[in-house]
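In: Any chance you can model this:
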Amino acid sequence: MRKSLPMLLMMLCLALFAAACGTSPSKDAAPAASGGAQGGAAPAAATNEELTFKHQLGETKVKKNPKKVIAFDFGALDTLDKLGIEVTGVAQKNLPAYLSKYKDAKYQNIGTLQEPDYEKISSIKPDLILISGRQQTAYPELSKLAPTLYVGVDTKNYMESFKKNMNMIGQIFGKESAVEAELAKIDQTIKDVQAQVKANHKNALVILANDGTISAFGPGSRFGLVHDVLGIPAVDPNLEVSTHGQSISFEYIAQKNPDYLFVVDRGAAVANTASTAAKPLVENELVKKTKAFTDNHIIYLDQNYWYLSGGGLTSVAEMINQAAKGYK
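Out: Model (predicted):
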C-alpha cells in the first residue's frame, strides 16, 4: 500500500499535465476565432464605408451600399435597373417607356425633372440622390437633404464622363465587375461601328424636331456621340453647341445636303408617341431633294434613349446600336 501511494501520486500529476496540454490549443485558437469575428464583421464595415467623389457640381461623400436611393436622372435609373439595384423614389412624369415599371405606387414620386418635391424627399430621408443637368440648379437644396451626386454626361468628353459615372455607381453598390463587363461590350460595338464608318466615308446631320421647329446638333453637343464617339463626319462641323441646338431651317438642310439625317423627336418624347411622329414635318419637299431622303437614309432615333435617358448602361448601348443600324 505504501508503494502504491507514490505511484498514484505520479499518475495524478501526469493526468494533470496532460489536461493542461489539452487546453493549450484552445488558447491558441482564441486569436483565430477573433480573426473570424473580424472577417464576419466585414460586410457591416463595408456598409459604413464612406466614399468621396468629385463631380461637376462639387464633392460628395457617399456611404457604400445606400439603402434609400432617389434617381432624378433617367440615365442613372436606367443603370440601376440594369444592375438590379432597387430605388426608393423617381420623377415619374415623362418616364421612358422601357422604364415604365417605375410608375408603380411602390416607388415614391419625387416631383418633376425641373421641380423636385423637397417635402416628399425630406420625408423619405434618402441615403443618396442622383441628378443630372435638369436638376443642377437644385443641387444646393438637395444636398441639404442627402448626399447628392451629379451623374450627367459631359458632351465634350462623352465616353470618358459616361464611364466615370458608371464606375462611380459600380463602386457605390459593389457592382464593379458587372459595370466593367457592360462597358467592355459597349467599347467593342464602338470599334465595330468606327470600322464601318471608315469604310463608308459619308457624312450626317443630327436634328431635333420640336412642335414644328427644328434645331441641329454637331460635334460636342448632347447628340455629339454620332460624330465624337462613332466618328461619323458632320456635314457641318461648325454648328453652335448649346442645350437646345442651333435653330435651322429646312432650306439649311437642303443646302447642306447630308448623306444621312438622324432625327430625334422631342415632341414624341413629351407626348410619349412613336419616334416617327415627326416624319410629316421632316420629309417635306425641300428635304426630299437631299441625298439622305433619296437613299432612304433618314433615321428616326428612339427618343426614349436619345432625349430622355441618355447616359445609362442600357441607353448608351441602344443609342450606339441604333446609329450603327441606320448608318449602312
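In: From here on, just use CA atoms for contacts and neighbour counts.
Out: OK.
In: contacts for stretch 260-273?
Out: Defining contact as C-alpha atoms under 8 Å, 6 or more residues apart in numbering, one finds that stretch 260-273 is touched by 94, 96-97, 202-211, 274-278, 291-292, 297-304, 306-308, 327.
In: List the buried residues in that stretch.
Out: Tyr260, Leu261, Phe262, Val263, Val264, Asp265, Arg266, Gly267, Ala268, Ala269, Val270 (16 or more other C-alpha atoms under 10 Å).
In: Just the ones in strands from these, please.
Out: Tyr260, Leu261, Phe262, Val263, Val264, Asp265 (DSSP state E).
In: my hunch is that Ile129 is in a strand, does that hold up?
Out: Yes - when the secondary structure is assigned by DSSP: H, G, I helix; E, B strand; the rest coil, Ile129 falls within a strand.
In: what's the neighbour count on it?
Out: Number of residues near Ile129 (other C-alpha atoms under 10 Å) recorded here: 24.
In: Second chain to compare with the first, below:
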Amino acid sequence: MLNRSPAILAAFVAGALSLTAMTAVAQDKVITHPQGETTISGVPAKVLVQDWAAFDNLNALGVAVAGVPSSNGPSYLADAVPADALPLGSLFEPDFEGIAAAEADVYFVAARSASAYETSKDLVPTIDLSVNNGAIIEGVKANITKLGEVFDLQDKAAELNAALDAKVDEVKAAAAGKGDALVLVTNAGNLGVYGPDSRVSWVYNEVGIASALADVKDGDHGGDAVSFEFLLEVNPDWVFVVDRDAGTGENTGAAAALLDNELFNQTTAAQQGHIVYLDPQAAYITMHGYQGVMLLLDQVLAGLNG
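Out: The predicted structure is shown next:
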C-alpha cells in the first residue's frame, strides 16, 4: 500500500470536494420564460401542471405528471392522465394550498393560468409556458426545447420538433394552389372568424393558407363576429371550423347544426365539400400543445387531400 503524506491527502480531499461542488452547481438550471427566470435543481421528479397544453407537451416527451387541472381535460389526452393525479383546481383558479402541500419540484403554468405565477413562484419553482398566438408553431417548438432542457431530454425534444417541422411542410405543400380559407368559430349560436392572431393562427401564418378576409379583429372567444350574408359575400374556398361549445363541453355538434343553412350552403366551400371540422378541444383548449397541434395539422392535411 502506498504511503501518502498528509499534504497530499489534504489536496486529494479538497479536489474531490471541489469536483462534487462543481457537479452540484452544474445541475442547477436557470430557465428563462415570459415572466422571468426560474432556477431548477437537477431533473424534476414531481411535476405539476395548471395548463393542458403543458401537460400535452410533457406527455409527448414522456415525462410523468403528478398534478393536473381539475377541469376541461381534452378527450385526446384522457388516456394519458394518471388515475391518481392530484387535482389542482381549475385552469383559472388553482388550488394553491394543494399545490404548496404537494412539495413538487416544478410547476408549469401558461395561457389561462399564467396569472397564478405571482403566487405560485413563492410556493414552488414555477415556469410559465405561455405562447404568442401570432407564432404558435414557433412557440410550441420553443417550449418543447425548453422542457427538453429541464428534463435532460434534448434529443427527444429535437426529434419532436423535427417531426413538427416536417408536418408543417407537408400541409403547406398540400395547401399550395388550393385557394383561400377562413377559420370559423361557432359560439352559443354566434358565428365568428379567427385570424392571424388567434388560437389557430398557424393556418394562415405558418401553413401559408391565404385568408379570404383581409382584416380580422380576433376576439378572445368568439373571433371577429360575422353574419352568414357576409360570409357568402366573402365566399372562401375552404372553411376550417372550431366548435367552441364542443371545446368547452357544452354542446357537441352545435357548429354543424348552425352551419347547415341556406346561405352557408351556397358558399364555394360548402358546395365543394371543403369544410373541415377541427378537433374542438385541441383548437380551443390546448392550442399550444404539441400533440394537439399535430392532430389539427393532420386534420387540415386530410381535408386538403380529401
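In: For the two chains, what TM-score is obtained?
Out: In this superposition the chains share a TM-score of 0.88, using TM-score structural alignment, normalised by the length of the second structure; 299 aligned residues with a C-alpha RMSD of 2.8 Å.
In: of the contacts of stretch 260-273 of the first structure, buried ones?
Out: In terms of neighbour count (16+ other C-alpha under 10 Å), the buried residues within the contacts of stretch 260-273 of the first structure are 94, 96, 202-210, 275-278, 291-292, 297-304, 306-308, 327.
In: And the helices in the second structure, which stretches?
Out: According to DSSP state H, the second structure carries its helices in the segments 6-27, 52-61, 96-102, 117-120, 136-150, 154-175, 202-205, 228-234, 244-247, 254-259, 268-272, 280-284, 290-305.
In: Redo the ones you listed as JSON lines? Include distance to Val81 of the second structure.
Out: Listed next are the helices of the second structure as JSON lines, based on distance: least, C-alpha to C-alpha, whole Å:
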{"stretch": "helix 6-27", "distance to Val81 of the second structure": "29"}
{"stretch": "helix 52-61", "distance to Val81 of the second structure": "9"}
{"stretch": "helix 96-102", "distance to Val81 of the second structure": "17"}
{"stretch": "helix 117-120", "distance to Val81 of the second structure": "22"}
{"stretch": "helix 136-150", "distance to Val81 of the second structure": "18"}
{"stretch": "helix 154-175", "distance to Val81 of the second structure": "20"}
{"stretch": "helix 202-205", "distance to Val81 of the second structure": "27"}
{"stretch": "helix 228-234", "distance to Val81 of the second structure": "40"}
{"stretch": "helix 244-247", "distance to Val81 of the second structure": "18"}
{"stretch": "helix 254-259", "distance to Val81 of the second structure": "27"}
{"stretch": "helix 268-272", "distance to Val81 of the second structure": "37"}
{"stretch": "helix 280-284", "distance to Val81 of the second structure": "15"}
{"stretch": "helix 290-305", "distance to Val81 of the second structure": "14"}
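In: Tell me which of those helices sits nearest to Val68 of the second structure.
Out: Distances from Val68 of the second structure to each of the helices of the second structure were compared using C-alpha to C-alpha; the minimum, 7.6 Å, belongs to helix 52-61.
In: which residues of the first structure does the closest one align to?
Out: Using TM-score structural alignment, helix 52-61 of the second structure corresponds to residues 74-83 of the first structure.
In: ok, now stretch 194-210 of the second structure?
Out: Under TM-score structural alignment, the match for stretch 194-210 of the second structure in the first structure covers residues 217-233.
In: Buried residues in the matching stretch, which are they?
Out: Buried residues in stretch 217-233 of the first structure, defined by neighbour count with 16+ other C-alpha under 10 Å: 217-233.
In: With stretch 40-59 of the second structure instead?
Out: With burial defined by 16+ other C-alpha under 10 Å, the residues of stretch 40-59 of the second structure counted as buried are 40-43, 46-59.
In: What about the counterpart of Leu91 of the second structure in the first structure, how many residues nearby?
Out: When the structures are aligned by TM-score structural alignment, the residue of the first structure matched to Leu91 of the second structure is Leu113. Applying other C-alpha under 10 Å, we find 22 other residues in the vicinity of Leu113 of the first structure.
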